[in-house]
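Novice: sequence and computational prediction follow.
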Amino acid sequence: MDIQPYQLLVIDDTTHALLLVDGPNGEILAEIPYPPEYTPTELLLAPDQAKAYIPAVGKNGSGALFIANLSQRSIYRLPVKIPAPTQFTLSPDGSYAYFSVPDGMIYALDIATMSLKNWGNPAKAACVGLAADDKAVYSVWEHNDQGSLAVFDHQGQFMSEHNLTGIPTNITLDCHGHIFIPFTTTHFTIEGVICFNRDIQDDNTPIVITAERCIYPYSTSPSPAYPSHVATSPDETIAYVVNEENSSITVIDSDSAAIIRHMELSRSISCLHILPGGDFAIATSHIFSDLSLIDLRNGRLLSSTNTQRELLGYLAILRP
């Protein structure tokens, strides 16, 4: 099994530490503690991979944004008060952080000036996913029996809104102009993924739905799938849809959203992180609080961690 070199950043909630791990051999290179009174809600690498952002919620309901300096192997808190963050993303250049809070409000934080701006709650609903590119910020919202995609410019100006037929669970962008939104409903036969093609200009916002795929039609699944996350291959021609509830991955073509195959794993996973080379991936699990190694080429689960550590479902991959 030939796996290219990489390192992992993963959060251990048992010891309240950010772990730096040598990926191929599993050796823990560093344990960087964070304040135990806070629970991380996300983990994102800065564009230069020199630091990582860790939004967190305190036991008293307050919010905080921590920075992990990976060269110094230390964690510090940004000196700005923020509400408790639920969804979180960064601008491509790392100069802004965007996050939502439990009441659905979206905030933009200027990292350099520490200034915080409230964008409001345009959908009057719960935000379940955020993503950003160099043109816009994309948010998905859960309504009673459906969802919506709302798009803002980087100053918080509302640009457009698009209704979704199912209840969204997440959002992923790739570099080829695709937006992937996995969705579920109370009836499993219309679970799936919606693919948009984005081409945002300065004066308009044409975002066109290109495909909507049902993950499992009537004849192939006896139970709900709960599509929870989409990861893309290194060349971003393939998208992998994680189905958390029925322990599988659906592989689709990024351009057409045509289903290529299904991988039955027999173990629930929540998010997928593609390793360098694209043949393998690390999966996190919100249910088991562990990591799994997935062979994407052959469609099989190779191994899972066996440790007393409670590994939260937030992970970042440091590439050489």
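Specialist: Received the coordinates, thanks. Numbers count the residues shown, from 1 in each chain.
Novice: CA only for contacts and neighbour counts going forward, please
Specialist: Noted.
Novice: surely I200 and K135 touch.
Specialist: Yes: taking Cα atoms under 8 Å as the definition, I200 is a contact partner of K135 at 6.7 Å.
Novice: residues in contact with L65?
Specialist: By Cα atoms under 8 Å, 6 or more residues apart in numbering, the contact list for L65 reads 53-56, 77-78, 82.
Novice: cutoff 10 Å now
Specialist: 40-41, 53-57, 76-85, 97 (Cα atoms under 10 Å, 6 or more residues apart in numbering).
Novice: residues bridging contact with I200 and K135, i.e. touching both?
Specialist: Jointly contacting I200 and K135 under the rule Cα under 10 Å, 6+ apart are D153.
Novice: now the end-to-end length of stretch 28-38.
Specialist: In stretch 28-38, first residue to last residue: 22 Å (Cα to Cα, to the nearest Å).
Novice: take a look at this one as well, against the first:
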Amino acid sequence: MESLSYQLLVIDDTTHALLLVDGEQGEIIAEMPYPLEYTPTELRLSSDYSKAYMPVIGTNGTGAIFVANLEQKSVYRLPVQLPPPAQFTLAPDDTCAYIADPNGRLYSLTIPSMSLVSWGNPEEASCVGLAASSTAVYSVWEQDNQGFLAVFTPKGELVQEFPIPGIPTNIILDDAGYTILIPFTSTAFTLEGIIVFKPTEANESNPSTMISDTCLYPQDKSSSPAYPCHVAISSTEQVAYIVNEESGSITVIDLPSATITRHIKLGRSISCLHLLPSSNLAIATSHIFADLSMIDLANGRLLSTTNTERQLLGYIAVIPLPISE
């Protein structure tokens, strides 16, 4: 019988190192340092889990990408000069990366050839998230206290734009590359919630035909926003767990019907959520507390938090490992 174990890849800001950690035992397997003058902005695994790509911004304002070879347990820098990568994602085949700088300009980086191409940027708009399938690049933008989804071909051709009913905070694409989820926070005239886009025809010449469902949070008596900011999707792709950073909670949504089914109150701020393989457990990161939390999603409770002097940045990766029993 085969079951799944896992490792964690964690960024330790105290020692400026990527930590490869045994997920079940919590023991550090390897520490892979990176230069002190760089600050990571994301962490993405390759499709075969053998590498991790870490975009960074240097103290001089330039950008770079470091790659962790998880088999050799070493880190190296890609030999290319980059703009500061405020947003970053990988194509499913790992041959191309997509980058947005702090001014909202988009770029594609062909990794084998190290060729960087500028796509331009929408006027006076800020990119708050990127995601990519094999047929399209999805970008979400904030502009004038509202937002929109812009869909590009992998060659950088703008195909279509879709409005967002609030201020978008992120964009998440499911593993199949079929469902796009965009959490959004409120304006003076809108509620918070999540919008779910599903392409009806996905091909390189026309990746933009979509249907959408909007799930709005109920009106809260509190004046403080929940601030939905990240989404984790179940392996069945039927359930989405929405991280609410300000309210320290998780909203559980049934994806086929786009309806709220549960609300988990944690009592502390979390920023991102990562589901663990073959379990009802998840690990949450926190940009505020720089630690990790273990969450029991089945029973809706916070189990534990890390107790260490290490400052663990909010970007981690879960690496599933098949083991024989």
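Specialist: Yep, it's here. Here the structure is a predicted model, which is why all the values come from computation and not from measurement.
Novice: picking up where we left off before, emit the ChimeraX select command for whichever of the contacts of L65 of structure 1 are buried.
Specialist: To isolate the buried ones among the contacts of L65 of structure 1 in ChimeraX, judged by 16 or more other Cα atoms under 10 Å, type:
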select :40,41,53,54,55,56,57,82,83,84,85,97
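Novice: among the contacts of L65 of structure 1, which lie within strands?
Specialist: 40, 53-57, 76-77, 97 (DSSP state E).
Novice: let's have the residues you listed in CSV, adding distance to I274 of structure 1.
Specialist: Listed next are the ones in strands among the contacts of L65 of structure 1 as CSV, based on distance: Cα to Cα, whole Å:
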residue, distance to I274 of structure 1
P40, 22
Y53, 20
I54, 20
P55, 23
A56, 25
V57, 28
Y76, 28
R77, 29
A97, 23
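Novice: which helices and strands sit right next to the longest strand along structure 2?
Specialist: As assigned by DSSP E, the longest strand anywhere in structure 2 is strand 312-324. With contacts taken as 3 or more Cα pairs under 10 Å, 6 or more residues apart in numbering; DSSP states H and E, strand 312-324 of structure 2 sits against strand 2-12, strand 17-22, strand 38-40, strand 44-45, strand 272-275, strand 281-285, strand 292-296.
Novice: G63 of structure 2: which of those strands is closest?
Specialist: The closest of those to G63 of structure 2 is strand 38-40. By Cα to Cα, the value is 8.5 Å.
Novice: mind reading off the mean deviation between that closest one and structure 1?
Specialist: Averaged over the aligned pairs, strand 38-40 of structure 2 sits 0.5 Å from structure 1 after superposition, using mean Cα distance after the TM-score superposition for structure 1.
Novice: ok, residues contacting that strand?
Specialist: So strand 38-40 of structure 2 is contacted by 11, 13, 16, 34, 54-66, 85-86, 313-315 (Cα under 10 Å, 6+ apart).
Novice: which ChimeraX command selects the buried ones in the residues you listed?
Specialist: Of the contacts of strand 38-40 of structure 2, the buried ones go into a single ChimeraX selection, burial set by 16+ other Cα under 10 Å:
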select :11,13,16,34,54,55,56,57,63,64,65,66,85,86,313,314,315
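Novice: as a quick check, tell me the outermost residue of structure 1.
Specialist: The centre of structure 1 is farthest from one residue, S219, which by Cα atoms, centre = their mean lies 30.0 Å away.
Novice: element containing that one, please.
Specialist: For S219 of structure 1, there is no helix or strand it lies in under DSSP states H and E.
Novice: from A68 of structure 1, how far off is it?
Specialist: S219 of structure 1 is 48 Å from A68 of structure 1, by Cα to Cα.
Novice: could you do S266 of structure 1 as well?
Specialist: According to Cα to Cα, S266 of structure 1 stands 35 Å off from A68 of structure 1.
Novice: so the two - more neighbours on which side?
Specialist: A68 (23 against 11; other Cα atoms under 10 Å).
Novice: quick check: the host helix or strand of that one compared with structure 2, mean distance?
Specialist: Element membership for A68 of structure 1 (DSSP H and E) is strand 63-69. When structure 2 is overlaid, strand 63-69 of structure 1 sits 0.6 Å from its aligned residues on average, using mean Cα distance after the TM-score superposition for structure 1.
Novice: quick check: angle from that strand to strand 17-22?
Specialist: On the basis of axes from the mean of the first three to the mean of the last three Cα atoms, to 10 degrees, strand 63-69 of structure 1 is oriented at 30 degrees to strand 17-22.
Novice: how far off centre is strand 63-69 of structure 1?
Specialist: Offset of strand 63-69 of structure 1 from its chain centre (Cα atoms, centre = their mean, to the nearest Å): 18 Å.
Novice: ok, stretch 25-34 of structure 2 next?
Specialist: Distance, stretch centre to chain centre, for stretch 25-34 of structure 2: 22 Å (Cα atoms, centre = their mean).
Novice: now do the buried residues in it.
Specialist: Residues of stretch 25-34 of structure 2 classed as buried: 30-34 (neighbour count, 16+ other Cα under 10 Å).
Novice: and N145 of structure 2, what does it touch?
Specialist: Residues near N145 of structure 2 by Cα under 10 Å, 6+ apart: 166-168, 186-188.
Novice: can you add secondary structure and give these back as a markdown table?
Specialist: Below are the contacts of N145 of structure 2 laid out as a markdown table (DSSP: H, G, I helix; E, B strand; the rest coil):
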| residue | secondary structure |
| --- | --- |
| G166 | coil |
| I167 | strand |
| P168 | strand |
| S186 | coil |
| T187 | coil |
| A188 | coil |
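Novice: just the ones in strands among the contacts of L65 of structure 1 now: which is nearest C271 of structure 1?
Specialist: P40 (16.0 Å).
Novice: ok, now how distant is that closest one from L18 of structure 1?
Specialist: 10 Å.
Novice: sorry, back to before: any chance of the helices and strands packed on strand 312-324 of structure 2 in JSON lines, plus distance to S249 of structure 2?
Specialist: Supplementary listing: those in JSON lines, determined by distance: least, Cα to Cα, whole Å:
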{"stretch": "strand 2-12", "distance to S249 of structure 2": "22"}
{"stretch": "strand 17-22", "distance to S249 of structure 2": "26"}
{"stretch": "strand 38-40", "distance to S249 of structure 2": "26"}
{"stretch": "strand 44-45", "distance to S249 of structure 2": "25"}
{"stretch": "strand 272-275", "distance to S249 of structure 2": "11"}
{"stretch": "strand 281-285", "distance to S249 of structure 2": "11"}
{"stretch": "strand 292-296", "distance to S249 of structure 2": "11"}
